[in-house]
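sequence? don't have it. structure:
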């Protein structure tokens, strides 16, 4: 079974990402059935400090306990859906920091994006796509772009439009296809953590 981590990119108090991630998980699990297992990965549960490893992850795996715990969790997945807001045209620092902690754990895995913001976090996702390429991730398809004006009541109560349901289904279908296609690449990757 393909294991997909749905990463909540924001750790900010009052964030909306937890509700968006639960919605994505429920839609994805119903759509994929027994083909995949979807788990929410909440950055708040890891409390990663600003990157505190002396050596970049591309050179050597991190040795601190929080890094090893994070690496073990991320290394266990075959693919990812990143749920991200947009702050000042960029993804949250918490998400970028968490990505920077690791290297090999990301490689050979597809990633799709669900963004939320005034304009659907399109610019934040564009920056994440560039980072994914450097990490040897397969950046897939168009993102699901949720608008704070149209998918949230009073900018806070998450009520996504029905038009996003087929978008999530399409993202899941493509993610599963890529995860299967990249399985030999992941199998050949060096062991991590």
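Yep, that arrived. Source: prediction; values computed, not measured. Numbering: from 1, shown residues only.

use CA for all of it now, contacts and neighbours both
Will do.

what's the burial count for residue 27?
Residues lying near residue 27 (other CA atoms under 10 Å) number 16.

whoops, residue 110 was the one
26.

again, but for the one 10 residues further on
Other residues near residue 120 number 23, with proximity taken as other CA under 10 Å.

what about it, which SS state?
Classification of residue 120 using DSSP: H, G, I helix; E, B strand; the rest coil returns coil.

how far away is the closest residue to it other than its chain neighbours from residue 72?
Nearest residue to residue 120, sequence neighbours excluded (CA to CA, 6 or more residues apart in numbering): residue 145, at 4.1 Å. Noted for residue 145: a distance of 30 Å to residue 72, by CA to CA, to the nearest Å.

okay, one more to line up with it:
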């Protein structure tokens, strides 16, 4: 089983890379039997705005994005919170997806002033519309308590409890949805 850990921010000086590395290292460290985790950075894909004219390179990036996302059985989305919602680049990237994510499971890791809770809530609705099932447990990192000077990631040890529970749910649901995908 392959679980993609997707960094959903493309901003310069972003915190998402450190958060993504932390959750990836945490997941790999669990040594879940039969589960492979891969860190995917949205910044590596030069996606055009959906519906806008795109260069040949951007169209190749869209194809690579679709192929990469389709290769996973489940996901963990790392999302910043911008203006009480998910970032525009991540929303745009998700809008390209359809069958690639259908009947799969996703867990969330958010970060921001309020731990990314509003961004995660936005993603839950967006992803439900695409038949991507959100697990209950989420991980929320506060810019105030989990980042030194709002930029150096220093998460509290207590986050391991939610991270472990969220990964357990993603694995469980991903295995269950595998049977649905075989039928549909």
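On my side now, so go ahead. None of the values given here were measured: they were computed from a predicted structure.

re the thing from before, of residue 145 and residue 72 of the first structure, who's got more company?
Just comparing residue 145 of the first structure and residue 72: by other CA under 10 Å the higher neighbour count belongs to residue 145, 22 against 14.

doesn't the more buried one fall inside a helix?
No. Checked against three-state DSSP, residue 145 of the first structure lies outside a helix; its state is strand.

to which residue of the second structure is it aligned?
Matched across to the second structure, residue 145 of the first structure falls on residue 140, judged by TM-score structural alignment.

which residues touch the longest helix seen in the second structure?
Longest helix in the second structure, counting residues (DSSP state H): helix 159-183. Helix 159-183 of the second structure is contacted from outside by 1, 23, 27, 73-76, 103-108, 135-140, using CA atoms under 8 Å, 6 or more residues apart in numbering.

before we move on, what about stretch 82-91 of the first structure?
In this structure, residues lying in contact with stretch 82-91 of the first structure by CA under 8 Å, 6+ apart are 6-10, 17, 20-21, 92, 111-117, 120-125, 127-128.

then stretch 119-138 of the first structure?
Against stretch 119-138 of the first structure from outside (CA under 8 Å, 6+ apart): 84-87, 89-91, 103-104, 106-111, 113, 115, 139, 143-148, 178.

list the buried ones in that stretch?
Residues of stretch 119-138 of the first structure classed as buried by neighbour count (16 or more other CA atoms under 10 Å): 119-126, 128-129, 131-132, 135, 137-138.

and if you look at stretch 69-83 of the first structure?
Buried residues in stretch 69-83 of the first structure (16+ other CA under 10 Å): 70-71, 74-75, 77-83.

over to stretch 135-151 of the first structure?
Within stretch 135-151 of the first structure, the residues that count as buried by 16+ other CA under 10 Å are 135, 137-139, 143-148, 151.

same thing with stretch 49-63 of the second structure?
So, applying 16+ other CA under 10 Å, buried residues of stretch 49-63 of the second structure: 58, 61-62.

as a markdown table, those with secondary structure and distance to residue 152 of the second structure would be great.
Formatted as a markdown table, the buried residues of stretch 49-63 of the second structure follow (DSSP: H, G, I helix; E, B strand; the rest coil; distance: CA to CA, whole Å):
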| residue | secondary structure | distance to residue 152 of the second structure |
| --- | --- | --- |
| 58 | helix | 32 |
| 61 | helix | 30 |
| 62 | helix | 32 |
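
of those residues, closest to residue 153 of the second structure?
Using CA to CA, residue 61 comes nearest to residue 153 of the second structure of those, at 29.6 Å.

quick one: contacts for the closest one?
Here residue 61 of the second structure is in contact with 45-47 (CA under 8 Å, 6+ apart).

neighbour-wise, which of those leads?
residue 47 (23 neighbours).
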